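[1] pasting the sequence and the predicted coordinates here, then a few questions.
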Amino acid sequence: MKKTISREALKSASLEYNDVSGDFNWIKKRRGPIKVGQKAGSINHAGYVVIKIDQMKFMAHVLVWFLKTGEWPTLDIDHINGIKTDNRFQNLRHVTRSVNLQNQRKAHPNNHTGLIGVNKKGPKRFLALIQIDGIQKSVGTFENAIDAHNAYIEAKRKGHPGNTL
């Protein structure tokens, strides 16, 4: 079961949302070292802002969506520009998990080229691969990694209509 909070509890949590910065700030003195006006939350291991309210931790982008729409999200809340700490409402969208996963911007750590969608095939050969509808497809083989990556991005824009790359 997903943890939720009521709008009343969120509004009375001594927090104020700044539409321009996308940050939550504390508006009342709280226990400990927290000061009025201080930015609320901390960055978790995955790079997202997390805010603790009533002994429960909430992702800031989910709280923004709830605050602005009045609806608890049933899908993923995606950061359109890929910056996990940019919680301005205009940078957020309610999307399926598969659309959200289309916005991967970094290659996996075990990728030796460091470029998403590109694998080293030989001394001077690079293979661009993309997965569309669960099927891996070759975009082509290239003499350099940059050309392979550019071909991958072009294929991604055509084959993944929800991506923001």
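    Structure's in. What do you need?
[2] could you use CA atoms for every contact and neighbour count after this?
    Fine.
[3] can you check which helix is longest in the protein?
    What stands out as the longest helix in the chain, according to DSSP state H, is helix 145-159.
[4] now that one, how far from the centre of its chain.
    Remark: helix 145-159 is offset 21 Å from the chain centroid, using C-alpha atoms, centre = their mean, to the nearest Å.
[5] just the buried residues of it, please?
    Within helix 145-159, the residues that count as buried by 16 or more other C-alpha atoms under 10 Å are 145, 147-153, 155-156.
[6] for the nearest residue to Asn103 once chain neighbours are set aside, which three-state class applies?
    Excluding its sequence neighbours, the residue lying closest to Asn103 (C-alpha to C-alpha, 6 or more residues apart in numbering) is Asn163, at 5.2 Å. At Asn163 the chain is in coil, as set by DSSP: H, G, I helix; E, B strand; the rest coil.
[7] another one to put next to it:
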Amino acid sequence: MSEFLSVEMLKSLLVYNPATGVFYWIQPKVLQKLRPDGRAGSLGRNGYEYIRVNGKLYLSHRLAILYMTGSRPEADVDHINGDTSDNRWVNLRGATRQQNLWNSSPRAKKIVRQKGVWRYKQGYRASIYVDGRSRHLGVYSSAEEAHAAYAAAAVRLRGEFART
């Protein structure tokens, strides 16, 4: 997104409801074929909501930051509750790329479905990424023990961005 929409243009076309996180077209009759309720945007396969303005696709959560603050988001926008389709103002915050990744869910294809825990030889290994490097937290007899070690380290190292 090299050329970002101006706040003036955005507010002339759309209205954002911060309580619901939904954008509406100001002139829905023009776009009635798309959505009769005037709601703007559609959900992508990746779980993010997109809005097409003047032929260009924008992420709704980035437009919400622009709409509410008057300036373009400089870094990532994090969904606090992890739901990428929840664009309520209270659920959005600025974050670095690393902080945004810290607040992500565990990967679906993992054998052990707990964040920070991997199956390891005769037990479960706990590890956490810090400053781009994996930090070993120990090997435990159960996935729950390993996850407890990860959770404690995440809260200590990541603060409000820790997702355990």
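    The structure has been received and is ready for your questions. Remember, it's a predicted structure, so these values are computed and weren't measured experimentally.
[8] circling back: neighbours of the residue nearest to Asn103 of the first structure, just the number please.
    Using other C-alpha atoms under 10 Å, the number of residues around Asn163 of the first structure comes to 17.
[9] how close does the counterpart of Lys156 of the first structure in the second structure sit to Ala64 of the second structure?
    Counting by TM-score structural alignment, Lys156 of the first structure corresponds to Ala154 in the second structure. Ala154 of the second structure sits 29 Å away from Ala64 of the second structure, going by C-alpha to C-alpha, to the nearest Å.
[10] same question, Glu8 of the second structure
    From Glu8 of the second structure to Ala64 of the second structure the distance is 13 Å (C-alpha to C-alpha).
[11] of those two, which one has the most company?
    Ranked by neighbour count (other C-alpha under 10 Å), Glu8 of the second structure and Ala64 place Ala64 first, with 26 against 11.
[12] just give me the mean distance for the helix or strand where that one lies relative to the first structure.
    For Ala64 of the second structure, the host element (DSSP states H and E) is helix 60-69. For helix 60-69 of the second structure, the mean deviation from the first structure after alignment is 0.4 Å (mean C-alpha distance after the TM-score superposition for the first structure).
[13] give me the contacts around the helix or strand that comes right after that helix.
    Next along the chain after helix 60-69 of the second structure, taking DSSP H and E as the criterion, comes strand 76-79. Residues from elsewhere that reach strand 76-79 of the second structure (C-alpha atoms under 8 Å, 6 or more residues apart in numbering): 61-62, 86-87, 91-97, 100, 103.
[14] with that, I have no additional questions.
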